[in-house]
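> Predicted model and sequence below, questions to follow.
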Amino acid sequence: MPDSPPSAPVTDTPDAARTTVRSPDETRRLMRRNSFSAFMGGLLEWYDFGLYGWAASLVFQPLFFASSSTTVGLLAAFATFGIGFVVRPLGGLVFGHIGDRVGRKSMLLLTMALMGVATVAVGLLPTYESIGIWSVVALVLCRVIQGVAVGGEFGGAALIAAEEAPARSRGFWSSSAIMGGPAGSVLSSLVFFAFAAMPEEQFLDWGWRIPFLLSIVVVGFGLYFRRKLDDSDVFKEAMHREPDHVPVAELMRHHKWLMLRALGARLVDAPVANVFTVFAVSYVTTEIGGSRTVALLCGLIANAVLFALMPLTATLSDRVGRRPVLLAGAAIMTISPTVGFTLMHLGTGPSIILGVIIAWPIAGALIEGPMPATLTELFPTAIRCSGISFVYQMQTILGGAMPFIAAAMVAATGGEPWLLAGFLAVLGVLNVGSVLLLPEVRGRDLNAELHGRPVTL
């Protein structure tokens, strides 16, 4: 496929691939339903996934790694947190294949059910005091299942929203899929925050389990919202014309260079996000001297800011293009972590919270808001779910390891964050370079390759 921008102008009409003609009112109703379902699924899955991050910072060290020193136990807890990110590409490949060969709806129902089982299981686990090392094994297994499940979530949710959206507003509608992430994180923060306010003995004894057990209710709502979804006309046409193919093999054989460029387009965002939410919880309390309340508020407020800005940055990408918005976010994030740490080290509650906001969610929204539409427009329909899922989840491996890496870097420098800030700045520079190598894909026909208009990127 040639490395060129879309040949057709952006219009408000549906893609040529669509076989169903809808009125504007019908299109809006469909988009509201699909976008809400994508949003709710993301919210519910990230509620589950986010709980583990809070527990890794505050609970797992004394309950599952108590035989180690505090520092080693914290590193071990963050390592189990990172395992969930390491296996996410596997989930992306497995469920991406299901999404490309069976349908987007089927994969989304499977990922949600799997996530719910794993999260409830965490809330039921015996601790190290009860069964020794087997508690750690069970904890890691649950985290692996969580990682595989969430690895399949984003690709299907993004396509449920993006493939039916009018080309001119595809960024706005598809941003609903990624907005579920910060919304779920805010929800998990609020729930965990409420139980963390309990007396510490009660919280460590049983209170921390309740947010995980509540997941069964959360998943029930999610499955209810998703059962009414249908696969897009874009996908159905691709399956009619290309009934037999192996998406992953085609992706690896013909689109390696495209995947590398796409991988770099979010290289810095996930690491910075996890440094200033997950790692920051322990950093604020142990190195800066802030309270646990302030530490938890940092992540909650940062995710709320990200959530509020995402639809605005996605809409901006519909107006000016995907690449300028992504480039602005990456450029800002080369310096924002350093500014954030400087403010945090002033040591007051407001300065700590402001430092986290400056460090991540503003620039993060510029990167994440346009991301669902960008990835949707980069890949051909027949391998789109596999491509999006694999690329997006591969981007998170480094992010998942960052709490561990950050803790090690800060420990090696006697509690100072400047080595860590420099590392994040280097990632930001690499992110800028990757975005510059991407073509502008705003508004392209999602089935152009089936209509005799090759679009090689």
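That came in fine, so what should we check first?
> rest of the way, CA atoms for contacts and neighbours
Fine.
> does A8 count as helix, strand or coil?
coil (DSSP: H, G, I helix; E, B strand; the rest coil).
> tell me the secondary structure for the residue lying closest to it once chain neighbours are set aside?
Distance criterion CA to CA, 6 or more residues apart in numbering; nearest residue to A8, sequence neighbours excluded, is R444 at 6.9 Å. The three-state label given to R444 by three-state DSSP is coil.
> can I assume R444 is in contact with R168?
No: with contact defined as CA atoms under 8 Å, R444 does not reach R168; the gap is 9.5 Å.
> Tell me which helix or strand comes right after the longest helix seen in the chain.
Using DSSP state H, we find that the single longest helix of the chain is helix 24-58. The first helix or strand that comes after helix 24-58 along the chain, using DSSP states H and E, is helix 60-64.
> what's T11 in contact with, if anything?
Neighbour list for T11: 166-168, 443 [criterion: CA atoms under 8 Å, 6 or more residues apart in numbering].
> Spatially, which residue comes closest to Y47, not counting chain neighbours?
Leaving aside its sequence neighbours, Y47 sits nearest to G184 (CA to CA, 6+ apart; 4.2 Å).
> got the contact list for that neighbour?
Contact analysis of G184 by CA under 8 Å, 6+ apart lists 42-48, 50.
> Tell me which stretches of the stretch 101-250 of the chain form helices.
Using DSSP state H, counting those that start in this stretch, the helices found in the stretch 101-250 of the chain span residues 104-124, 128-131, 133-151, 153-162, 170-196, 200-202, 209-213, 215-226, 233-241, 247-254.
> Nearest to L297, out of those helices?
For the helices of the stretch 101-250 of the chain, the distance to L297 is smallest for helix 170-196, at 8.1 Å, taking CA to CA.
> a markdown table for the contacts of G184, including neighbour count and distance to I357?
A markdown table is the format used below for the contacts of G184 (neighbours: other CA atoms under 10 Å; distance: CA to CA, whole Å):
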| residue | neighbour count | distance to I357 |
| --- | --- | --- |
| G42 | 29 | 22 |
| L43 | 28 | 21 |
| L44 | 29 | 24 |
| E45 | 30 | 24 |
| W46 | 25 | 20 |
| Y47 | 28 | 21 |
| D48 | 31 | 23 |
| G50 | 24 | 18 |
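> nearest to S232, of these?
S232 lies nearest to G42 out of those, by CA to CA, at 18.8 Å.
> List the residues that contact the closest one.
Contacts here follow CA under 8 Å, 6+ apart; on that basis G42 touches 153-154, 157, 177-181, 184.
> Show me which pair in those residues is furthest apart.
Spatially, the most separated pair among the contacts of G42 is A157 and G184, at 14.4 Å (CA to CA).
> rewinding a little: who touches both of R444 and R168?
Common contact partners of R444 and R168 (CA under 8 Å, 6+ apart): V10.
> and here's the other structure:
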Amino acid sequence: MTTRTLEGYEDRAGAVIGSQQTASSRRRILIAGTIGTAIEWYDFFVYGFIAPLVFDQLFFPKFDQLAATIAVFATLAVGFLARPLGGLVFGHFGDRLGRKSVLLCTLLMMGLATISIGLLPTYSSAGAIATIALVALRFIQGFALGGESTAAILMAIETSPGNRRGFSAGVVQAAGSVGVVLASFAALTISRLPEADLLSWGWRVPFLISAVLVALGVYMRLRIEESTTFREAPEAATVPAIEALKSHWRSIIIVLFAEVAQTSYFYLTAIFTISFATRQFGVQKDVITRAVLLANLVALIAMPLIGVWSDRIGRKRIFLAGVVLAAVSMLAFYHAVATREPLLVTAAVVLAAGVIHPLMFSTEGSYFPELFPTRIRFTGVSIGKQFGTVFGAGIAPLVATSLFAQTGTVYAISGYYVALALAAVIALSFAQETSKSRLLG
């Protein structure tokens, strides 16, 4: 089997031996990955925050309120349904050709789709064509994020010393929170506009801002080098997905169930809560959007620290602790939100999305890739992660809305998440600890 240019490898202590990838190069890669990831997550999540506020009126005006809410969350789900396809396509080329080219392509694709959403006509002026275009653009967003969410992490950990992979992954994962913070801030700002201004032009501004952000991200990513670990690894199979499914299916299943628990928890306590709390419990829009913003500011600080912690005590136990705490917290979360007391609502959201969720989200950045060899790492992680996202975040708000509509109680939503968490705990019981092992070739 032929190999790519051999420029170095990591020993078990994490020292880089014979590598030509300098410390400054590694810093550029980490910074570029962090900035680009923040931009892509801003683009993806600004839709998630703004759609529940106004898209029911702009693109689904002929539905009653509950049906329109379900329709909005269905468009959210379209983005997640596209992510596995994006993960497979970009995973294939990422394992065959490299991580850098994927990072550039996904950033441009996401940015153009986001800007286009900001330019869309509404249902009142274009009818069903506007709704169809919205769904198509949301699909493109999900397709792009299916590659981005894995590529940036791989570049970070594949260029980091072995004893700092958790920290590097935590920094890139924290960039996701930066994107969510920016999106939350944008949603909070426009939510204060008069209703007429919000519906006429205000909702477009956060989407159009993406043009400036994407230009910055492309500039940063053009200046980075390819991952040394990728270049030194054996070449991938002609179809990496076949090798991944054949030889590493256990790791894929573990990643899938763990990702379902992680993503569904965040979406149930943050994204879904924006619409659910305002429409069902009467919580003020600015109270809940401010709570989500604060939660992500807390997570921004927590995730690098959790990454360092995982380098010291291991990834598996931290992720498991996050899953268990998430399940326990869900039993009381919606009752706290239902009080409509601003301080209690804020505390519940911050604890969930700012403290408990990072235990899972920060840790998975290094844990999932470490389960796979370099030659099929992009594809293996993408299959498990993106399909897990579909069954987690992609359908969780839709399922939660439907469960509440049928039962009229939040206990049904809590029970739904507890079942997902239990499945993740069972899957993770078959996983090994990876923090002290070197990356596989």
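Okay, I see it. Since the structure is predicted, the reported quantities are computational estimates derived from the model, not experimental observations.
> The contacts of T11 of the first structure into a markdown table, with extra columns for distance to A406 of the first structure and neighbour count?
Conversion of the contacts of T11 of the first structure to a markdown table gives the following (distance: CA to CA, whole Å; neighbours: other CA atoms under 10 Å):
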| residue | distance to A406 of the first structure | neighbour count |
| --- | --- | --- |
| P166 | 42 | 21 |
| A167 | 40 | 25 |
| R168 | 40 | 20 |
| G443 | 39 | 27 |
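> Which single one of those is nearest to V219 of the first structure?
P166 (30.0 Å).
> Which of the contacts of G184 of the first structure are retained in the second structure?
Among those, the contacts conserved in the second structure (both residues aligned by TM-score structural alignment, their matches' CA atoms under 8 Å) are 42-48, 50.
> Export these to JSON lines and append columns for distance to V275 of the first structure.
Listed next are these as JSON lines, based on distance: CA to CA, whole Å:
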{"residue": "G42", "distance to V275 of the first structure": "21"}
{"residue": "L43", "distance to V275 of the first structure": "21"}
{"residue": "L44", "distance to V275 of the first structure": "22"}
{"residue": "E45", "distance to V275 of the first structure": "21"}
{"residue": "W46", "distance to V275 of the first structure": "17"}
{"residue": "Y47", "distance to V275 of the first structure": "18"}
{"residue": "D48", "distance to V275 of the first structure": "19"}
{"residue": "G50", "distance to V275 of the first structure": "14"}
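> The aligned partner of C142 of the first structure in the second structure and V345 of the second structure: what is the separation?
Matched to the second structure by TM-score structural alignment, C142 of the first structure sits across from L137. As judged by CA to CA, to the nearest Å, L137 of the second structure and V345 of the second structure stand 33 Å apart.
> Then F404 of the second structure?
19 Å.
> The two: who's more crowded?
Neighbours per residue, other CA atoms under 10 Å: of F404 of the second structure and V345, the larger number sits with V345, 22 against 16.
> Which of the three states applies to the residue nearest to the more buried one when sequence neighbours are not counted?
What sits nearest to V345 of the second structure in space, not counting adjacent residues and going by CA to CA, 6+ apart, is V337, at 4.8 Å. Following three-state DSSP, V337 of the second structure is assigned to helix.
> show me the contacts for V337 of the second structure.
Taking CA under 8 Å, 6+ apart, we find V337 of the second structure in contact with 277, 281, 283, 344-345, 348.
> do F387 of the second structure as well
F387 of the second structure neighbours (CA under 8 Å, 6+ apart): 83-84, 256.
> Of the residues you listed, which is the most crowded?
R83 leads the contacts of F387 of the second structure on contacts (other CA under 10 Å) with 31 neighbours.
> mind checking what that one lines up with in the first structure?
With TM-score structural alignment as the criterion, R83 of the second structure lines up with R88 in the first structure.
> Its match and G147 touch, don't they?
Yes: in this structure R88 of the first structure lies within contact range of G147 using CA under 8 Å: 4.9 Å.
> so stretch 309-329 of the second structure corresponds to what in the first structure?
Alignment of stretch 309-329 of the second structure against the first structure: residues 316-336, by TM-score structural alignment.
> So what would you say the end-to-end distance of the matching stretch is?
Distance across stretch 316-336 of the first structure, first residue to last, is 21 Å (CA to CA).
> what's the answer for stretch 282-290 of the first structure, then?
Stretch 282-290 of the first structure has an end-to-end distance of 10 Å (CA to CA).
> how far does that stretch sit from the chain's center?
What separates the centre of stretch 282-290 of the first structure from the centre of its chain is 26 Å, taken as CA atoms, centre = their mean, to the nearest Å.
> What lies in contact with it?
Contacts of stretch 282-290 of the first structure (CA under 8 Å, 6+ apart): 57-58, 291-292, 294-295, 344-345, 347-349, 352, 415.
> if I look at the residue lying closest to the match of C142 of the first structure once chain neighbours are set aside, how far off is K385 of the second structure?
Once flanking residues are discounted, L137 of the second structure sits nearest to A113: 5.5 Å by CA to CA, 6+ apart. Per CA to CA, A113 of the second structure is found 22 Å from K385 of the second structure.
> and if you look at M109 of the second structure?
With distances taken as CA to CA, M109 of the second structure is found 20 Å from K385 of the second structure.
> who has more neighbours, these two?
K385 (29 against 18).
> what does the more buried one align to in the first structure?
Matched by TM-score structural alignment, K385 of the second structure corresponds to Y392 in the first structure.
> how near is D25 of the first structure to E129 of the first structure?
60 Å.
> Look at these two and report which has more neighbours.
Shown here are D25 of the first structure and E129; by other CA under 10 Å, E129 has more neighbours (14 against 9).
> For the more buried one, which residues are in contact?
Contact analysis of E129 of the first structure by CA under 8 Å, 6+ apart lists 63-64.
> before we move on, the earlier item: the residue nearest to A8 of the first structure maps to what in the second structure?
Per TM-score structural alignment, R444 of the first structure is aligned with S437.
> Please report the number of neighbouring residues for that match.
When neighbours are counted by other CA under 10 Å, S437 of the second structure registers 15.
> wait, isn't it in contact with R12?
Yes: applying CA under 8 Å, one finds S437 of the second structure in contact with R12, separated by 6.1 Å.
> so what sits against both of these two?
By CA under 8 Å, 6+ apart, S437 of the second structure and R12 have these common neighbours: G162.
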